[in-house]
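Visitor: Pasting the sequence and the predicted coordinates here, then a few questions.
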Amino acid sequence: MVEVYAEKCPNYSTVTHWVRKFKSGFLSEMDEPREGRPTSVVTEKNVSTVEGLVKQDRRITVKQLASETRISSLKNASMQWKIPSSSPPKKAKVTQSSGKVMLSCFWDCEGIIMTDYMVMGKTITGEYYSGLLKRLRSELVRRRRGKLRNGVLLLHDNAPAHRARQAVETADQCGYEILPHPPYSPDLAPSDFCLFPNLKKSIKGRRFEDIEDAISALEEWFQAQNDTFYSQGLLKVKDRWQKCVTMQGDYLEK
């Protein structure tokens, strides 16, 4: 007779199970091999298969991987891909910024008409944007004589503040004609595909002591650009809109 001592084993059914197995002549302490779902999906074959799929298409989704490999646990997998033998990639330590400032910029083919720098901690609302449109009208009278009489076309995106009733009514009172702009299409706004990308290149890697120092650098860059830079940026709008129509609304990279 084989005696089994289960010290500190609260699971009585488990002990009974093994006693029965030992009595039947099974004296091994290891489970017998059986068919069914493996205890782990991290095998050389699965790793090789997933790695091959990722290298073929870097944009493949976790859902697609799970479907291709029939490994359901991939749906809850980490979004960070790495080979098991390699160390995880290093992550840069994020340092807290000393401050941020929100820039609102109005410009035409001749250059900058007006800039506004919002105080940190506030957000642009319909009321705030309405005030900017009123200030813009005053700047147009001072800087662009005759433009209001000839008509002003206003192109901005579909941000909530821009679509607010108060902002729309103010634009109508000021005599602006708002050009239609498809939602979620920054590739069709001149500030997004022309002005801001070039501005970011000029200040990339620079460190500013305070908000005033950053604002001074931006204003200097705006003034340094010639009229051709601004006029060409606006002329690209027609070509990009035509490409959008040709591509049936698909996003434009360049």
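Guide: Done, it's in.
Visitor: C-alpha only now, for contacts and for neighbours.
Guide: Will do.
Visitor: For the stretch 151-254 of the chain, which segments are assigned as helices?
Guide: With DSSP state H, counting those that start in this stretch, the ranges of helices along the stretch 151-254 of the chain come out as 160-163, 165-173, 190, 196-203, 211-224, 227-246.
Visitor: Can you lay out these as TSV showing mean neighbour count?
Guide: Listed next are the helices of the stretch 151-254 of the chain as TSV, based on neighbours: other CA atoms under 10 Å:
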stretch	mean neighbour count
helix 160-163	16
helix 165-173	16
helix 190	21
helix 196-203	12
helix 211-224	13
helix 227-246	15
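Visitor: Which among those is found nearest to Arg135?
Guide: Closest approach to Arg135 among those (CA to CA): helix 165-173, 11.0 Å.
Visitor: would you turn the helices of the stretch 151-254 of the chain into CSV with distance to Tyr128?
Guide: Conversion of the helices of the stretch 151-254 of the chain to CSV gives the following (distance: least, CA to CA, whole Å):
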stretch, distance to Tyr128
helix 160-163, 8
helix 165-173, 8
helix 190, 22
helix 196-203, 22
helix 211-224, 20
helix 227-246, 26
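Visitor: Go through those and name the closest to Lys63.
Guide: It's helix 227-246; of the helices of the stretch 151-254 of the chain, that one is closest to Lys63 (CA to CA) at 29.9 Å.
Visitor: tell me what the closest one is packed against?
Guide: In terms of contacts (3 or more CA pairs under 8 Å, 6 or more residues apart in numbering; DSSP states H and E), helix 227-246 is packed against strand 102-108, helix 190.
Visitor: residue boundaries of the strands in this structure?
Guide: 102-108, 111-118, 152-154, 176-178 (DSSP state E).
Visitor: about what we covered before: looking at the helices and strands packed on helix 227-246, which is buried most?
Guide: With neighbours defined by mean count of other CA atoms under 10 Å, none of those is more surrounded on average than helix 190, at a mean of 21.
Visitor: counting contacts, what elements does that one pack onto?
Guide: Packing contacts for helix 190, counted by 3+ CA pairs under 8 Å, 6+ apart, involve helix 227-246.
Visitor: quick revisit: could you export the strands of the chain as CSV, including distance to Leu199?
Guide: Conversion of those to CSV gives the following (distance: least, CA to CA, whole Å):
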stretch, distance to Leu199
strand 102-108, 12
strand 111-118, 13
strand 152-154, 21
strand 176-178, 25
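Visitor: another one to put next to it:
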Amino acid sequence: MTTALEGVDLTVAAGEFVAVVGRSGCGKSTLLRILAGLLEPTRGTVDVTGGSDGVGMVFQEPNLFPWYSVRDNVALPLRLSGVDSAARRARAAELCHDVGLAGFEEAAPHELSGGMRQRAALARALIRDPTILLMDEPFGALDALTRDEMVADLADLHAASGATVVFVTHSIPEAVQLAERVVLLTPRPGRVHTVVDVPLPHPRRDTTEPGFQDVVRQVRDALEAADS
């Protein structure tokens, strides 16, 4: 049996944005799935305040139903919860506007770009106003410009919603741009090696400023140390 994680001790405050980075295979996605209740830990406990109904999750792939419109994909969690058609359509339209999909509500997923499909997945995760948002490399498959747009939009959505966010990424600059703390995991089995505070004001649009690059170097140096 492969041990993905071992001795992970991590507390995330309400409303905090925490990024998790580490080498491929270090258990980042496993950690997120345990937090989401999709996997049971073999040892230890997980306390997610707010329960499973208050958790939204965004995966690397949008996982949209091809036979549903954007609106129906976004509204699906409300449909499964028994919310009436008018209410769920209104809420889906509101979120489509918030994530930049206004005018595409009736489009099919195959008619959208990769970035637009991921925006739909983000809207679907937000449809029940989660207090906790778990994101597993949601921008990893996007081109650089679309990724930058999504990072900026996510920062704005987090500021507006006040949700707690745990964000897994391979991109150190992306982690520093978004997070209040960056958690570095060691290679498998994943352990918390270092937690780096990001003492920079939001929004962090200028990623070339010296203070931003100093934190990026600090995280990169800590990640290299975790590998040794």
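Guide: Alright, I've got the coordinates. Bear in mind that the values here come from a model prediction, so they are computed numbers and not experimental data.
Visitor: What would you report as the TM-score here?
Guide: Between these two chains, after superposing, the TM-score reads 0.23 (TM-score structural alignment, normalised by the length of the second structure); 83 aligned residues with a CA RMSD of 5.5 Å.
Visitor: sorry, back to before: between the helices of the stretch 151-254 of the first structure, which one is closest to Leu132 of the first structure.
Guide: Checking these against Leu132 of the first structure by CA to CA gives helix 165-173 as the closest, at 9.2 Å.
Visitor: contacting residues around the closest one?
Guide: Applying CA atoms under 8 Å, 6 or more residues apart in numbering, the external contacts of helix 165-173 of the first structure come out as Gly126, Glu127, Tyr129, Ser130, Leu133, Lys134, Ala161, His162, Glu177, Ile178.
Visitor: on that earlier part again, of all the helices of the stretch 151-254 of the first structure, which one is nearest Glu51 of the first structure?
Guide: Of all those, helix 196-203 sits nearest to Glu51 of the first structure, with 34.8 Å by CA to CA.
Visitor: my guess is Ala226 of the second structure is in a helix, correct?
Guide: Yes: checked against DSSP: H, G, I helix; E, B strand; the rest coil, Ala226 of the second structure lies within a helix.
Visitor: where's it relative to Ala123 of the second structure, distance?
Guide: For Ala226 of the second structure, the distance to Ala123 of the second structure equals 35 Å [CA to CA, to the nearest Å].
Visitor: Between those two, tell me which one has more neighbours.
Guide: Ala123 (30 against 18; other CA atoms under 10 Å).
Visitor: contacting residues around the more buried one?
Guide: With contact set as CA under 8 Å, 6+ apart, Ala123 of the second structure has these partners: Val74, Ala92, Leu95, Cys96, Val99.
Visitor: Can you say which helix or strand has the nearest residue to the third one once chain neighbours are set aside in it?
Guide: What that stands for is Leu95 of the second structure. Distances taken as CA to CA, 6 or more residues apart in numbering put Ala123 closest to Leu95 of the second structure, at 5.6 Å, once the chain neighbours are dropped. With secondary structure defined by DSSP states H and E, Ala123 of the second structure is part of helix 114-126.
Visitor: these two touch, right, Asp108 of the first structure and Gly233?
Guide: No: with contact defined as CA atoms under 8 Å, Asp108 of the first structure does not count as touching Gly233 (9.2 Å).
Visitor: From Ala225 of the second structure, how far out is Ala19 of the second structure?
Guide: With CA to CA as the criterion, Ala19 of the second structure and Ala225 of the second structure are 18 Å apart.
Visitor: More neighbours: those two, which one.
Guide: Comparing Ala19 of the second structure with Ala225 by neighbour count (other CA under 10 Å), the higher total belongs to Ala19, at 27 against 12.
Visitor: Surely Val195 of the second structure forms part of a strand?
Guide: Yes: secondary structure assignment places Val195 of the second structure in a strand (three-state DSSP).
Visitor: Now it. Nearest residue, chain neighbours left out?
Guide: Closest residue to Val195 of the second structure apart from its sequence neighbours, by CA to CA, 6+ apart: Val183 at 4.5 Å.
Visitor: Look at the one you found and give its secondary structure.
Guide: When classified by three-state DSSP, Val183 of the second structure comes out as strand.
Visitor: Contact partners for it?
Guide: Applying CA under 8 Å, 6+ apart, we find Val183 of the second structure in contact with Val18, Ala19, Val20, Val21, Val192, His193, Thr194, Val195, Val196.
Visitor: helix/strand/coil for the second one?
Guide: Three states are possible here, and by three-state DSSP the one that applies to Ala19 of the second structure is strand.
Visitor: where's it relative to Ile172 of the second structure, distance?
Guide: Ala19 of the second structure sits 9 Å away from Ile172 of the second structure, taking CA to CA as the criterion.
Visitor: what's the answer for the third one, then?
Guide: Using CA to CA, we find Val20 of the second structure at a distance of 9 Å from Ile172 of the second structure.
Visitor: Which of those two has more residues huddled nearby?
Guide: Remark: of Val20 of the second structure and Ile172, Val20 carries more neighbours, 26 against 19, as counted by other CA under 10 Å.
Visitor: Isn't that one up against Val182?
Guide: Yes: look at Val20 of the second structure against Val182 with CA under 8 Å: they come within range, at 5.8 Å.
Visitor: Report the set of residues contacting both of the two.
Guide: Ala175.
Visitor: Any idea how many residues pack against Arg135 of the first structure?
Guide: With neighbours defined by other CA under 10 Å, the count for Arg135 of the first structure comes to 13.
Visitor: Kindly report the same for the one 4 residues further on.
Guide: Around Glu139 of the first structure sit 14 other residues, with neighbours defined as other CA under 10 Å.
Visitor: what about it, distance to Ile113 of the first structure?
Guide: The spacing between Glu139 of the first structure and Ile113 of the first structure, counted by CA to CA, is 7 Å.
Visitor: same question, Cys244 of the first structure
Guide: Cys244 of the first structure sits 28 Å away from Ile113 of the first structure, going by CA to CA.
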